[in-house]
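Enquirer: Okay, sequence plus prediction incoming.
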Amino acid sequence: MPAAVYHQLPSLNGLKDSSAFFQLPPSSNVSTRRNARWRSPEAAVIPSFHLPMRSFEVKNRTFSEDIKALKLITAIKTPYLPDGRFDLEAYDSLVNMQIENGVEGVIVGGTTGEGQLMSWDEHIMLIGHTVNCFGGSIKVIGNTGSNSTREAIHASEQGFAVGMHGALHINPYYGKTSIEGMIAHFDSVLHMGPTIIYNVPSRTGQDIPPSVIFALAKNPNLAGIKECVGNDRVEQYTSKGIVVWSGNDDQCHDSRWDFDAVGVISVTSNLVPGLMRELMFSGKNPALNAKLMPLIEWLFKEPNPIGLNTALAQLGVARPVFRLPYVPLPLAKRVEFVNIVNEIGRQHFVGEKDVQVLDDDDFILVDRY
């Protein structure tokens, strides 16, 4: 700082009462402010064993082998406040329930989590929040896929920068592309870190054929495939040592135990994580699979996540708030869900409140978010 300016600063040495220089407002209570204890907001309250990422940890601290070992991954729901913003308190509670019931990983901002209705700012914030709060207890896989290669690259860079353990990538949808274009698209993001490729032709309008996966399989960052085509396709991959997660809850039991899938990326585990863990970890159990089938069929009568959003509202785990274009299931279906919960047993479902039918007027539909 130049001397001329330096000398303009007032000297405190000559002040007999320095408190006059730093005069506090008359209403200020120094003692109260000094002794007050700050409390963290409830939305971020987590048990102390959920360790956040540390600044000295490497960006990609998880290797593909760590992702390949996960048997139960939940495609986690994103709850909302009445104005359409994220309800992080409800979200944290839901993730905690997954951890407590033995779920090993979560997909953040996937189709179930309504990543398609998020801005990229919201998307990356939620990934970072999940890593910071729960990254020491569960693997966080961010859905950073896009039909634009440029967006997929940028989102994946940001996702790994905020600490996600792996990425989920879909093939370019709507506009679609050639086989060579698919390979080039995935090659553009695979180098960043552990990656699961997601094949769901019913949503993208284009199958990812095995030739694409075989061409990419040499990349050590390819953790595996979330496959929704069926168990014949699952076996095509597992017979060649490629890791597969079933993307269909109604097929996941047979995928796991008859076709050598490592596990499932599940919607149903949002609701009954303990039972889904038993289905994936405890050996063949056709009786349990049959017991869960009415719930699974109910969940997918309408496009996911309509059923799940309705169910979590009925269980009191999430507010009955929907971002359009999703709307709740009709009254008759909500009554059916109550009966399914009672048949399986309320104790197996997330949350502690009694399951309710809810009135149509209880639901809030948000069109600007």
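Expert: Received it, and whenever you're ready, just let me know what you need.
Enquirer: all contacts plus neighbour counts: C-alpha atoms, from now on.
Expert: Noted.
Enquirer: how much space is there between Val212 and Lys218?
Expert: Applying Cα to Cα, to the nearest Å, the value for Val212 to Lys218 is 11 Å.
Enquirer: Who has more neighbours out of the two?
Expert: Under the neighbour definition other Cα atoms under 10 Å, Val212 and Lys218 were set side by side, and Val212 has more, 16 against 9.
Enquirer: The more buried one falls within a strand, correct?
Expert: No - looking at Val212 with DSSP: H, G, I helix; E, B strand; the rest coil, it is helix, so not inside a strand.
Enquirer: how far away is the nearest residue to it once chain neighbours are set aside from Ile197?
Expert: Nearest residue to Val212, sequence neighbours excluded (Cα to Cα, 6 or more residues apart in numbering): Ile183, at 6.1 Å. According to Cα to Cα, Ile183 stands 11 Å off from Ile197.
Enquirer: OK, contacts around the residue nearest to Val212?
Expert: Val212, Ala215, Leu216 (Cα atoms under 8 Å, 6 or more residues apart in numbering).
Enquirer: For the one helix or strand it maps to, buried residues please.
Expert: For Ile183, the host element (DSSP states H and E) is helix 179-190. Using 16 or more other Cα atoms under 10 Å as the test for burial, helix 179-190 gives Met182, Ile183, His185, Phe186, Asp187, Val189, Leu190.
Enquirer: so what's the third one closest to, chain neighbours aside?
Expert: What it means is His185. Per Cα to Cα, 6+ apart, closest to His185 is Thr149, 5.8 Å.
Enquirer: quick one: that neighbour from Thr310, how far?
Expert: Thr149 is 33 Å from Thr310, by Cα to Cα.
Enquirer: For Trp245, which residues are in contact?
Expert: Lys71, Gly224, Ile225, Lys226, Glu227, Ala261, Val262, Gly263, Val264, Ile265.
Enquirer: what about the third one, which SS state?
Expert: What that stands for is Ile225. Ile225 - assigned by three-state DSSP - is strand.
Enquirer: From Tyr198, how far off is it?
Expert: Taking Cα to Cα, one finds Ile225 at 6 Å from Tyr198.
Enquirer: Looking at the two, which is more packed in?
Expert: More crowded of Ile225 and Tyr198, by other Cα under 10 Å: Ile225, with 24 against 21.
Enquirer: Could you name the specific helix or strand carrying Gly274?
Expert: Residue-wise, Gly274 maps onto helix 273-281 under DSSP H and E.
Enquirer: Included below, for side-by-side comparison, is a second structure:
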Amino acid sequence: MAVFKGSGVAIATPFYEDGSVNYEEFDRLIEFQIAEGTDAIIVCGTTGEAATMSEEEHMQVVKHCIDKVAHRIPVIAGTGSNCTMTAVNLSKEAESYGADALLCVTPYYNKATQEGLIAHFSAIADAVSIPIIMYNVPSRTGCNIQPATAAYLVEHKKNIVGIKDATGNLAAAAELMHICSDIDVYSGNDEEVVPLMSLGGVGVISVLANIAPRQTHEMCALALAGDFAGARKIQLDAVPLIKALFSEVNPIPVKQAITNLGFNAGPLRLPLTKISDEHAAQLQKAMDDFGIKKIS
């Protein structure tokens, strides 16, 4: 059974001006997501700025999210690292806190071989019992999980169950689903949700869902029900907004969008900096055009 089907939000982490985590606002974001129908929360991923958190802070945010959600929907903890031992330790800790599953990115910077990827993900899988979703995002990591490698891992490690595909390569995704019918494939790109689900994907791990959770959930629900005409309309209507959300590197625009929505997302941590005025104006227009209204 899939960890979740539908829309999983790659939730942003709000900060105070001094850079500390704003847990009160984080709770508001979590409650907003659950109320709006989001199917799962992915905490401490790229959008959550985990890369600039200490390991202790990272796990505090994971535990807080798990405790706040309290099993109402699945919580998937981002526990990936370019150091296998660090990924193992973070994964074990997240499991001890009650995470429903883990999202583990390919080792970045090291540029592991396919053999290295098998060893890396196998070490994590052997250390925990909860499900693991691999995260394949070569544009950020410089490392790509080949379809045969992903299929091998799913075949040989029972708790490696899925992959977040942010490659932009639908042909490779189709090949993976052809050779491995047991893998749950999630789109890692908001502009490709419906195309990937038409091939057999089960949902999305989404940036868009931070500000449009109801629409993202509905798009996935329609696709899961076989109503691809309805799902396609939402997907196409969202194109300008998705483009605006990626006008600068994620999560720069989405944190501005969350602020526009009426939450206190706070600043970004360096080396990320505030969105440009030009892109901020484009983002607000795209939100308005998509019908996103500020929360009172």
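Expert: Ah, there it is. Please read these numbers as outputs of a predicted model, since none were measured by experiment.
Enquirer: Onto which residues of the second structure does stretch 177-185 of the first structure map?
Expert: The alignment of stretch 177-185 of the first structure onto the second structure (TM-score structural alignment) spans residues 112-120.
Enquirer: middle-most residue in the first structure, spatially?
Expert: Val108 (2.1 Å; Cα atoms, centre = their mean).
Enquirer: after the host helix or strand of Ala4 of the first structure comes which helix or strand?
Expert: Here Ala4 of the first structure sits within helix 3-6, counting by DSSP H and E. Downstream of helix 3-6 of the first structure, the next assigned helix or strand under DSSP H and E is helix 30-35.
Enquirer: Could you list the buried residues of that following helix?
Expert: So, applying 16+ other Cα under 10 Å, helix 30-35 of the first structure has no buried residues.
Enquirer: which other helices and strands contact that helix?
Expert: Contacting helix 30-35 of the first structure under the criterion 3 or more Cα pairs under 8 Å, 6 or more residues apart in numbering; DSSP states H and E is no other helix or strand.
Enquirer: Give me the contacts around it.
Expert: Contacts of helix 30-35 of the first structure (Cα under 8 Å, 6+ apart): none.
Enquirer: And the helix or strand following that helix, what does it pack against?
Expert: Note on helix 30-35 of the first structure: by DSSP H and E, the next helix or strand toward the C-terminus is helix 64-68. Packed against helix 64-68 of the first structure, as judged by 3+ Cα pairs under 8 Å, 6+ apart, are the following elements: strand 222-227.
Enquirer: just to revisit the earlier point, which of Thr149 and Thr310 of the first structure has more neighbours?
Expert: When neighbours are counted by other Cα under 10 Å, Thr149 of the first structure and Thr310 differ, and Thr310 comes out ahead with 26 against 19.
Enquirer: That one and Met192 of the first structure: what is the separation?
Expert: For Thr310 of the first structure relative to Met192 of the first structure (Cα to Cα), the value is 36 Å.
Enquirer: ok, now Asn221 of the first structure?
Expert: Separation of Asn221 of the first structure from Met192 of the first structure (Cα to Cα): 8 Å.
Enquirer: When those two are compared, which one has more neighbours?
Expert: A direct count of neighbours by other Cα under 10 Å for Asn221 of the first structure and Met192 places Asn221 higher, at 21 against 18.
Enquirer: Aligned to the more buried one, what sits in the second structure?
Expert: When the second structure is aligned by TM-score structural alignment, Asn221 of the first structure is paired with Asn159.
Enquirer: Its match reaches Ile124, doesn't it?
Expert: No - contact criterion Cα atoms under 8 Å: Asn159 of the second structure and Ile124 do not qualify, at 9.9 Å.
Enquirer: what ranges do the strands span in the second structure?
Expert: Applying DSSP state E to the second structure gives strands spanning 6-10, 40-43, 75-78, 101-105, 132-136, 160-165, 184-187, 203-206.
Enquirer: would TSV of those with distance to Asp289 of the second structure be doable?
Expert: Putting those into TSV (distance: least, Cα to Cα, whole Å) gives the following:
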stretch	distance to Asp289 of the second structure
strand 6-10	22
strand 40-43	26
strand 75-78	31
strand 101-105	33
strand 132-136	31
strand 160-165	28
strand 184-187	24
strand 203-206	20
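Enquirer: Let me know which of those is tucked in deepest.
Expert: Per residue and on average, the most neighbours among the strands of the second structure fall to strand 75-78, with a mean of 30 (mean count of other Cα atoms under 10 Å).
Enquirer: compared with the first structure, how much does that one deviate?
Expert: Following the fit onto the first structure, the mean deviation recorded for strand 75-78 of the second structure is 0.8 Å by mean Cα distance after the TM-score superposition for the first structure.
Enquirer: and that strand, which stretch of the first structure?
Expert: Going by TM-score structural alignment: strand 75-78 of the second structure matches residues 140-143.
Enquirer: got it, and stretch 27-37 of the second structure?
Expert: Against the first structure, stretch 27-37 of the second structure falls on residues 92-102 (TM-score structural alignment).
Enquirer: Can you point out the buried residues in that stretch?
Expert: Across stretch 92-102 of the first structure, burial judged by 16+ other Cα under 10 Å covers Asp92, Ser93, Leu94, Val95, Asn96, Met97, Gln98, Ile99, Asn101, Gly102.
Enquirer: Tell me how far the second one lies from Thr149 of the first structure.
Expert: Spatial separation of Ser93 of the first structure from Thr149 of the first structure under the definition Cα to Cα is 34 Å.
Enquirer: again, but for the fourth one
Expert: Computed as Cα to Cα, the Val95 of the first structure to Thr149 of the first structure distance reads 30 Å.
Enquirer: burial measure for Asn110 of the second structure, as a count.
Expert: 13.
Enquirer: I meant Ala217 of the first structure, not that one.
Expert: 16.
Enquirer: Quick check: closest non-adjacent residue to Asn189 of the second structure.
Expert: Among residues not flanking Asn189 of the second structure along the chain, Ala166 sits closest, at 5.5 Å (Cα to Cα, 6+ apart).
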